[in-house]
Each structure stands twice: as structure tokens, then as C-alpha cells.
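Visitor: I'd like to go over a predicted model; first the sequence, then the structure.
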Amino acid sequence: MTAPHLDFERCYRAVSARDARFDGQFITAVRTTGIYCRPSCPAITPKPGNVTFLPTAAAAQQAGYRACRRCLPDAAPGSPLWNVRSDLAARAMRLISDGAVERGGVAALSASLGYSTRQLTRTLTSELGAGPLALARAHRAHTARLLIQTTAMPMSDVAFAAGFSSIRQFNDTVREVFAATPSAMRAEAARRTDGAGPTAGTVRLRLPYREPLDAGWLTWQLSAHAVDGLELFAAGEYRRTLRLPHGTGVAAVRINPIHQNHFGHVLTDLTLQDMRDLAPAVARLRHLLDLDADPESVDAALRADPALSESVDSAPGIRVPGSIDAEELLLRTMIGQQISLAAAATATARLVAHLGEPVDDAALTHGFPSAATIAARGHEVLAGPARRIDAVIGAAAALADGTLVLHAGRTAADLRADLMSYPGIGPWTADYVAMRTLADPDTLLGTDLVVRRGAAALGVNLSEGERWAPWRSYASMHLWRAALSRRGAIPPTLPDHEDQR
């Protein structure tokens, strides 16, 4: 059975109109050329009998197609389906994008999802046109292209940084996917490059997103929650340290909205200890900024509610912030329960300064401490009620020994239930952490004090929030923003949250 988003007539209309809103949502494969493209590619005007539509680049590669070097289909925003859907295929794609196969293999990926390797492979092949190895190979090819075209790294270093097991495998894959040798791709990129490049040791990328995007809301979220030493927001740039699978890093991102072909981009500089962390770092930044969202669908659905229509019109393309590190998110959220944003930032900054690993950066000082370090030494630094300190230490210990597992491959219901089994984690914290960890679009933060104030200001009955499904997380952002706006154009601090234990 063909997936609804691959309906031939719908896809062909999008391709005929070169509609960029569908880029990343499906792949156009042209039989007569053997090339696959994004739907908006200007180089194709295919006849209906010459095209087929596939769910992923991996499926196109599996079928023998090579990537278009004009439209670069792998550089489109990711599919919003992986957030909207919560089935096995979608959860697997989130983990594959984070490099799970490169780090632990298909067996580890399957185990983390609670399925056998055979079941997982069968499901992914049926749903996405390719198994986990082929999907991971497509991500490796994308990472290799980024490193080839944006760095001067030796090709042997590029091969291993992208996750290939040998130079031969790297060369063969690049030639098969892009119909060019790595050296030819680098020379081609050099001819297109203009202006100053990044500093030595830094990869400069443009992370695309679908327009519109409410940059003001993301700016407030990032700046208001920034923790000294760990993060900095200044002159329109958000800078923070990263704890990644193979080492640490620093990311600097600048949101640059452009209103052309439904796309904008986030200009990003990544400085990494180990280039194998490039793909996970990019995936986590995209997740943090909700860059794979389909804002037109969200806005159209919420605008249909008269109570939200004015808010949607004033903040089109509002995003739901995700997370860079799920463990950090949980522990920071618990530290900030029932205190102001300013107090939470101060407490967290003290924890980072005392227990975080130092980083070599002109503006930042430390990474967020590991769960094991907080479990062992958190009592030396954390202040406040003993019950809250014990709750934070207990959660950190559970994270450190693997009793509590946070990753984007879990279901929202299971993650919420697991979180609420720990002392000090109530419905608000569980909902908030699950929403941000999973990029769940359908969590209504109905117990949040600020959301309730926003609902009262707009005359909204939260008990009727079901009408916003499957976009209740975005409705929560609008209600949150409404309350803050009425306090003075989005204040620099956020009022206290209430956690209903």
C-alpha cells in the first residue's frame, strides 16, 4: 500500500509546481536519467510515466538512482513525518539520524527500540523502502558530502569521520550516490565558494528550514534560558557547548530568515573535537530549533480556531524548542522547578562551573556535567529544599546506571510514564521533557501556569484542547507567548512553573 504522503497525483502536482514546501517530504526519482531530486528541483520537468516517488533518499539509492548535484536533495529540511508519526519507522529514523547505527550497529538500534533486527529491517524496508543499513549509508553519504565541500580535511579523515569503515567503501559510496569522485566534488565546491570561510577547525553549514519561522520566539527561548559558561546569546548569535558521542564541541548558530522559495536557513559554525560527531551535532541542532517542522500545516490548523487566529497571524511559524541533550534537559528542568528563570539559571551555572568539563573557547567555559558526576557530587553544589536536591541526584543516578533511558526513539506515553515513576517528577516536568526530547507536536502543557494564564487571556478552555490535535505542542507555545506578551512584549524572565506532583 502506498503511504498517503506518496499519493502519485499529489506528489506530481508538487513537482510540476516546483513547490519547495515538499522538499524533504519525499524524493522524486527520474527513470530516464537515473537521478533523484527534491520536488522543487529546477532541472527536471518529468513526464508522469518517467517518475516515481520514494519516501527517502536511501530508498532511491537502493533502487539504483544517484543524487542530483544541482538541487542536492540531501540538503533539504528533514521530513516532518518523523515527528508527527510515533510508529516504529519514525522512531528508528530519529535514532538513525543521530548516528545510532554508526555507533552501535543495527543490533544496538533494534535493542533500543525493543524489536528484533529482523522485525526492524522488515518494517523499515516496507515503510521507507530501505533497511537500517541502507538508511545509515545515506546519512553517511550526506555527512561525507558536507565534509568534502566545507572542510580541507584529507579524504582519508573525511571517510572515517563520516562513519565509513574503509577508504574504498567511502570512495565507492560517494561515486555511486553523487556520480563524482570526492576530489571532483571538492573542486566543484571550491569554484562555487565566495566570501570568507570559517576559521580553522570549524565547519560552517547552512541548516535549512521551511518558511515561515517566528525567529523572535526562538530568540527569546534561547536567550531567556541561557546559562552562563554553558551558553551565550549575544548580537543575534546563540553559542553553546555540546557533549557528543565522541567528544565535546561548540556550536554557534544565527537565524537568518529569508523569504524565498519557502526556505530560510540557520548559519551554523561547528567546532568539534572529533569529526565523527558532525552528523549527530547537526541532527541535535535541527532538533533543538525544530527546523524540520511543517509550519504551514500547523498554522493552517491552529488559525481555524478563532481564539488562536490572531496569535498565529502575529507569530507565523512558531517553533517548539527541542533539546541538544535529553539528560541535560531533564536535570535542568528539575533544578528549575518552582523557581524563576533567573534563579534556575544561577543554580545551573553554579553546577556547570563546579562540575562541568572545561572547554577551550573564548566565550564559554564548561560543558554540562555528566549524570554520573552529578549523582556523585551534586550534593556539594546544589542548593534549595532537600527533597528537590535528592530528586535531582536520584534522577542523575538513574540516568548514569541506565535505569532511566532518554532518547528520541521512545514513545511519548512510555517516556512520560517512566519519568513520573521517579520522585520529584510530576505531570508538568514529564510532559515538558517528553515534548522536547521527542519533538512531540501534540503535547498540551495544560498544567503549566503560564499556559493557563495565556488561555485565560485568550478566553480558551484548556479542557477542549483536543481540537488542536495533532498540534497541541504548538498551541501551547502560542498560549505561552500570549501570556508573556501581555506582561510586556515577552519579558526577559519567565514566571515560575508549577509542577503538579
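Guide: On my side now, so go ahead. Numbering: from 1, shown residues only.
Visitor: hey, let's count contacts and neighbours off CA atoms from now on
Guide: Fine.
Visitor: neighbouring contacts of stretch 12-28?
Guide: Stretch 12-28 is contacted from outside by 5-6, 36-42, 45, 48, 51-57, 60, 73-74, 76-81, 210, 261-263, using CA atoms under 8 Å, 6 or more residues apart in numbering.
Visitor: ok, of those residues, which come out buried?
Guide: 6, 36-41, 51-57, 60, 73-74, 76-81, 210, 262-263 (16 or more other CA atoms under 10 Å).
Visitor: from the residues you listed, which ones fall inside strands?
Guide: Taking DSSP state E, the ones among these that sit in strands are 36, 37, 51, 52, 53, 54, 210, 263.
Visitor: which one of those is nearest residue 320?
Guide: residue 210 (14.1 Å; CA to CA).
Visitor: please verify my assumption that that closest one contacts residue 292.
Guide: Yes. If you go by CA atoms under 8 Å, residue 210 and residue 292 touch, sitting 7.3 Å apart.
Visitor: which neighbours do these two share?
Guide: residue 77.
Visitor: other residues contacting the lengthiest helix in the chain?
Guide: Ranked by residue count and defined by DSSP state H, the top helix of the chain is helix 132-150. For helix 132-150, the external contacting residues (CA under 8 Å, 6+ apart) are 57-59, 61-62, 74-75, 96-97, 99, 101-102, 106, 120-121, 124, 153, 155, 158-159, 161-164, 173-174, 177, 182, 185-186, 189-190, 203-205, 278-279.
Visitor: let's see which of those end up in helices.
Guide: Secondary structure from DSSP H places 57-59, 61-62, 96-97, 101-102, 106, 120-121, 124, 155, 158-159, 161, 173-174, 177, 182, 185-186, 189-190, 278-279 of the contacts of helix 132-150 in helices.
Visitor: next one for the comparison:
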Amino acid sequence: MELDFERCYRAVDSRDQRFDGWFYTGVTSTGIYCRPSCPAITPKRKNVRFFPSAAAAQGIGLRACRRCRPDAAPGSPLWDVRADVVGRAMRLIADGVVDRDGVPGLASRLGYTERHLHRMLSAEMGAGPLALARAQRAQTARILIETTGLPMAEIAFAAGFGSIRQFNDTLREVYASAPSDLRTARGRQQAPTGAGTIALRLAYRPPLHAQALLDFLAVRALPGVDEVRDGTYHRGLRLPHGTGQVALTPADGHVAATLRLADLRDLAPAVARCRRLLDLDADPAAIDATLAADPALAPAVAAEPGIRVPRAVDGFEMAVRAIIGQQVSVTAAQKSLTRLLQTPTPTPTPTPDRVDHEVIADGVGVSRQQPHDHPGAGGPGAGGGGSGAGGLRGFLGAEELLALPDSGFGMPAARRETLRGLARAVVDGSLDLAAGVDREDAVRRLLALPGIGPWTANYLAMRAFGDPDVLLSTDLAVRRGAAALGLPDTPTTLDGYAERWRPWRSYATIRLWRAA
């Protein structure tokens, strides 16, 4: 990706926070790289280089600024919404695919050879998949080093490094400090949270209309899976190495995330999924500017800036919710989903004792190690059957849904068989519902399943796959919202009118729902 020097330099010169995560500023005279908004730099033009990723800056020997912490900036909205191979690769890397399956696994998921994938990522990001994954590991390790008392060997394993030597070498190169020096420089204090928690600050680009997100999630919450309470969204998680729970509390400039994980290797995937759920890597200034150009939407945008698209932590869960929600009210769908979840499922196999950890990122904390049976423990298949602390658990997995008896569905036989067809496709690998999926291919495969029509496939494209440009023009609530704003309210006429909202029609859909 080519970066326009003059535009980037103006953003740096004005300390414009809107560009944090879009690019990184390297200062060759000091050997550091920063966020565009870093207050510590006033670089001369001849000493400045701009990079599309932190990994690219690290690749020429620059270290991360200790003041602005550029590796903890909001993610790039460009890679968050792009549907091409590079965008998909960035989402999969953030979800930890390289750490779990290596570059061959990433390339296989994307349908390209390793060599061609490396070439594409290097051209766009200035670094290959290994370097991009390495930058993420370094950030995870820094958080654990600076805020816990964990042994360095355990941190290296949790962050995804293959050896202690690789861990030490990477941190010396990225931060110009030995791991022990990072810990000494930061210092530690007693964390305010209980045992078994990891507390993080998830940055976003303001504005964020937090209440709209909480309202949307609250009305669709399922007993035992998720809930909104006292301004905080709580839910259970199904993660690659086990289960977990998260509490997300919107605050000024960040979302406070308190995670409880059965396995610390799931830290990076859990963070990526929480960011995706709340659409924290969006660029609200660009979105709102486009929608506010329409006089019909301008008052709503002015009254409620920063509306996001509530997305998903689990593609299969969102698909089940969408199928059950076809042509019924939200209340009726919740009743059917609740019955489905309350049907007994096989008990997951217990996991070995775990270690409790307390972590405060961008803050302080300690580690309190106590072997115990983690209440949310379980492998990737653990979900509907096992519950975590507080009674929250992940949604049903595909295998668990297939094991349910007919009586557990509480819905017409055709819809029950649609759900089973979906689950079979996920289990046999013919349907991928992960964040890095090819959106167009996934929609085609969904439409090929009996009982799934355009509304369901497009709803999943918007919420599970992160497509920013979906208009659900046949949706009754969308049409009511359009009518309330004086807009055309038939599918054909609304589709035509909505061309002016491209490429942000998913965000217009949320606003029309609110108008209804």
C-alpha cells in the first residue's frame, strides 16, 4: 500500500488521532516508530518514513515508542472492512491463525500458495505473514511482562513464541529492551480485579455511540450466553484453546474489557473477537460524513454520531440466530433460541487444572497463581454444555446442535432441518463462517443450503463477515425506518435511493432500524 507523504506528514504535524492505526510514523534519526498523534515527536521531513503496519517499521530496525505505544493503537479500518485477500489475511492473523496453524495454515484458509501470499502481504503491508504475526506476539508479550509476575517462559508460551530464545530476541529488537528490563521499568501494583481475570483497554476512534450498541445487544441477549447489566455487556466465549468470558464496558476513549480465559494462549483471539463484536476498528468520521450528506439522515447522524454495526464473536452462532430470526419478531426468536440452549447436551470433557492470572493492560497488575478447575474450561468444542463463572457460557457448537433431539428445537420441521443442514456444512468443512472468509463465496454457499434466502445470507454478511455495505431492503423494520424518515420504503425504490450511502449501507441499515 502506497502512503501519500504529504497527507501523512500533515496528519503527524497536527497530531491527528483519526489516523492512529491507519499508518505508522518512523523517525530514522531516533530509531523509533510512533502513532501519528504521538506528542513526543516533531520530526524533520528528511528523517520521516511512513509505514502501513507496525511490522513494516520493525522490519527496518525501528522500535516502538514507549510513550504512545503504537502497537496498541486502534486497528486499521481499511483491513477491517476490505474483502480482498490482504484484508482477510489481516483478520485471520489477528485471530491467531498463524500461531496455531503456521503460514501454511493461513495460506490454505485463503486459497493461495505461501509464496504468493507473502508477496501480496509484503506489497500491501510492508511485511510478510510471519513478521505480522511476530509483531502481534510482541505486543501480547509486552502486556503480560509489564503487568504480571508470570515467569518469562510462561509468558513466551502464552504469547505464541516457539522458544525462549525467539521471545528474548524479538522483544530486544522491537522494544530495545530485554524482557526483564521491560518489567522493571514498568513496575507492578496490586490489580483491583479478582483471580483469573485479564483486564484490557480496547482503543477506538471516537465518536462511539455506546448506548446504541448496548441497546442492540440487550434486546437480543440469551440467558446463560450473554447479558447487559449496569452499562456492561457480559458474554461467554468459545475460543481456539478453550472457553472464556468477557465483560465489556464502554468508557471515554476506550472500552474496558475484563476477560477470563481457560488458556492464556487465547488472549489475542479473544481481543480480536471483542473488537470485532463492537466494531471498534471502524472509522466513524468517514462513515458519518457520507451518511450525513443525505438530508434525510443528517439529523439522525448529528443526534447520534458514531453508530457502529454490532457484529459477532462466533459466525456459527450468528448463523443460527439469523435462521431462527427469519420472518419472526426478535421476541419470538429469543424464545426459540432459549429453548434450544436449554436442551441438555453432552457434557464436555473436563480439562486439566489451570493457572489464574490477573492482568491490567495499559495499567498495572500482578499474577496470582493458583491451580484450580477453571469453571469455564473446555476445548474448542465446549460451549452450550459447559458454563463459566457467573453462569455464562459460549453458544452451542455445530456438533452439539446436531446432537440435539427434535424436541429441543421448538420450531417448524423445515427450519429445524435448515439448522441441521447448516451445522453439517460447518462440521464437514464445506462452509466457513470465520472472520477471514471470502464473503462472496460464503454468501453463495449459504444460499445453496435449503431454507436460507437472501435476507439471512446478507444479514450474516453484515454481522458475521463484517461487510460494511449491506442494505437489508426487504427487512420490515428497515422499511418502517425508511418510511419514518420520509424515504422510499419498498425494496426496489429503497435499493435505488441507497446508492448514495455506498460504501456504508450496513451503517445506514442500523440507523433505519433505530428510526423504526
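Guide: Structure's in. What do you need? Given the structure is predicted, the values throughout are model-derived calculations rather than measurements.
Visitor: got a PyMOL select line for the buried ones in the ones in helices among the contacts of helix 132-150 of the first structure?
Guide: Listed next is the PyMOL selection for buried residues among those, using 16+ other CA under 10 Å:
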select buried, resi 57+58+59+61+62+96+97+101+102+106+120+121+124+155+158+159+161+173+174+177+182+185+186+278+279
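Visitor: which part of the second structure lines up with the longest helix of the first structure?
Guide: Under TM-score structural alignment, the match for helix 132-150 of the first structure in the second structure covers residues 129-147.
Visitor: in three-state terms, how would residue 234 of the second structure be classified?
Guide: strand (DSSP: H, G, I helix; E, B strand; the rest coil).
Visitor: quick check: closest non-adjacent residue to the equivalent of it over in the first structure.
Guide: Alignment note (TM-score structural alignment): residue 234 of the second structure maps to residue 239 of the first structure. Closest residue to residue 239 of the first structure apart from its sequence neighbours, by CA to CA, 6 or more residues apart in numbering: residue 252 at 4.3 Å.
Visitor: quick check: closest non-adjacent residue to the aligned partner of residue 423 of the first structure in the second structure.
Guide: Applying TM-score structural alignment, one finds that residue 423 of the first structure aligns to residue 450 in the second structure. Leaving aside its sequence neighbours, residue 450 of the second structure sits nearest to residue 418 (CA to CA, 6+ apart; 6.1 Å).
Visitor: what count of nearby residues applies to the one you found?
Guide: Residue neighbour count, defined by other CA atoms under 10 Å, stands at 18 for residue 418 of the second structure.
Visitor: how about it, what's its partner in the first structure?
Guide: So residue 418 of the second structure corresponds to residue 391, using TM-score structural alignment.
Visitor: for residue 409 of the first structure, see how far away its match is.
Guide: In this view, residue 391 of the first structure and residue 409 of the first structure are 25 Å apart by CA to CA, to the nearest Å.
Visitor: ditto for residue 2 of the first structure
Guide: Distance, residue 2 of the first structure to residue 409 of the first structure, by CA to CA: 24 Å.
Visitor: touching, residue 80 of the second structure and residue 86? I think so.
Guide: No. Contact criterion CA under 8 Å: residue 80 of the second structure and residue 86 do not qualify, at 10.2 Å.
Visitor: who has more neighbours, those two?
Guide: With neighbours defined as other CA under 10 Å, residue 80 of the second structure and residue 86 compare such that residue 80 has more, 23 against 20.
Visitor: once aligned, what mean separation remains between the helix or strand encompassing the more buried one and the first structure?
Guide: Here residue 80 of the second structure, judged by DSSP states H and E, is contained in helix 77-81. Average distance, helix 77-81 of the second structure versus aligned residues of the first structure after superposition (mean CA distance after the TM-score superposition for the first structure): 1.5 Å.
Visitor: can you give me the stretch of the first structure that that helix aligns onto?
Guide: Aligned by TM-score structural alignment, helix 77-81 of the second structure falls on residues 80-84 of the first structure.
Visitor: strands along the stretch 351-500 of the second structure, start to end?
Guide: 359-360 (DSSP state E, counting those that start in this stretch).
Visitor: now the counterpart of residue 372 of the first structure in the second structure: how far from residue 425 of the second structure?
Guide: Here residue 372 of the first structure is matched to residue 399 in the second structure, going by TM-score structural alignment. Distance of residue 399 of the second structure to residue 425 of the second structure, given as CA to CA: 11 Å.
Visitor: more crowded one of those two?
Guide: More crowded of residue 399 of the second structure and residue 425, by other CA under 10 Å: residue 425, with 17 against 14.
Visitor: could you find the closest non-adjacent residue to that one?
Guide: Leaving aside its sequence neighbours, residue 425 of the second structure sits nearest to residue 431 (CA to CA, 6+ apart; 5.3 Å).
Visitor: need the contact list for the counterpart of the one you found in the first structure.
Guide: Counting by TM-score structural alignment, residue 431 of the second structure corresponds to residue 404 in the first structure. When contacts are counted by CA under 8 Å, 6+ apart, residue 404 of the first structure touches 395, 398, 418, 419.
Visitor: which one among the residues you listed gets closest to residue 220 of the first structure?
Guide: Of those, the one sitting nearest to residue 220 of the first structure (CA to CA) turns out to be residue 419, at 27.3 Å.
Visitor: picking up where we left off before, what's the burial count for the residue nearest to residue 239 of the first structure?
Guide: Using other CA under 10 Å as the criterion, the residues surrounding residue 252 of the first structure number 19.
Visitor: just to be sure, it is in a helix?
Guide: No. Under three-state DSSP, residue 252 of the first structure falls outside any helix and is assigned strand.
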